[in-house]
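>>> Below is the structure, and that's it, no one-letter string:
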């Protein structure tokens, strides 16, 4: 049975949607990956156009993505929840409580994936490269 992984960022608009794609590709049949955001501002909206472009440059198609707000049901579904940065991780701990602590991790293990919002195309591309490179951590057994 595949491991169920949830990637989470602030809005499910840039980082977590791309992480979902990258992990899905790299994890193959051993991972089922979803993404969500802490705020509902981009609920049902496509990913940020600059992240769609960055994903395309790396060979991914992010055009089908529609933003999702994290729910208790989504948290319950996941075996592992990967927060894109420490502030997202802290908010997950605060909102969902200690019963989910064993599922929570930073996507990059010990460092943040910087939020590229309100920056240029290069920042989005650098973010996508960082996220894609981070899949190696998960292939190496970080996801349990």
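Happy to help now that I have it. On a predicted model such as this, the values are computed, not experimentally measured, just so you know.
>>> all contacts plus neighbour counts: C-alpha atoms, from now on.
Fine.
>>> Spatially, what comes nearest to residue 15 if we skip its sequence neighbours?
Spatial nearest neighbour of residue 15, chain neighbours left out: residue 9 (6.3 Å); criterion: Cα to Cα, 6 or more residues apart in numbering.
>>> can you pull out the helices in this structure?
15-27, 49-57, 72-77, 86-96, 121-139 (DSSP state H).
>>> For residue 43, which of those is the nearest?
helix 15-27 (12.3 Å; Cα to Cα).
>>> returning to that earlier point: most tightly surrounded among the helices of the chain?
Mean neighbour counts were compared across the helices of the chain using mean count of other Cα atoms under 10 Å; the top stretch is helix 15-27, at a mean of 23.
>>> here comes the other one, which I'd like you to weigh against the first:
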């Protein structure tokens, strides 16, 4: 079973949605967790606009509670999927070095824009982009280093 960790700034919008989308797409083949770089929304539910966007796509975010990233989370995961380049840079900075090969963008070569502070339509669009990106990670094996 592959272990995926999705990470955004606050674990309030993008990474919680990616967690439920990847869980649905991957089924029993994956275990997915999410976390944020900052603890501002620690133990708080997901953003209401993202909860609604998830609901529109048949996903349930109502049980989510925010978590702040830890080195243990990085060690646990097979792949750590950052929602944007800034998050990825921070993950590299806080990593102790032996997880660097696991760290990558959720969408190769592009950010998933942070919808925080935007209207509900922006959250809906963000959710669609994240859901479409699940195909990049489900059924994919990490390249072997040699």
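Great, that's in hand. Just so it is clear, the structure is predicted and the values come from calculations on it, not from any experiment.
>>> quick revisit: so what's the residue nearest to residue 15 of structure 1 up against?
Listed by Cα atoms under 8 Å, 6 or more residues apart in numbering, the contact partners of residue 9 of structure 1 are 15-16, 36-38, 83-85, 88.
>>> of all these, which two lie farthest apart?
36 and 85 (13.7 Å).
>>> Who has more neighbours out of the two?
Set residue 36 of structure 1 next to residue 85 and count neighbours by other Cα atoms under 10 Å: residue 36 wins out with 27 against 23.
>>> Return the distance of that one relative to residue 122 of structure 1.
24 Å (Cα to Cα, to the nearest Å).
>>> How about residue 81 of structure 1?
In terms of Cα to Cα, residue 81 of structure 1 sits 27 Å off from residue 122 of structure 1.
>>> Over to residue 105 of structure 1?
27 Å.
>>> Check residue 7 of structure 1 too.
22 Å.
>>> now do residue 99 of structure 1
39 Å.
>>> Then residue 113 of structure 1?
14 Å.
>>> now residue 92 of structure 1
29 Å.
>>> got it, and residue 140 of structure 1?
Distance from residue 140 of structure 1 to residue 122 of structure 1, by Cα to Cα: 28 Å.
>>> Could you tell me how far the residue minimising distance to the centre of structure 1 is located from residue 106 of structure 1?
Central residue of structure 1 (Cα atoms, centre = their mean): residue 16, 2.5 Å from the mean position. Counting by Cα to Cα, the separation of residue 16 of structure 1 from residue 106 of structure 1 is 12 Å.
>>> what do those two both touch?
Joint contacts of residue 16 of structure 1 and residue 106 (Cα under 8 Å, 6+ apart) are residue 84.
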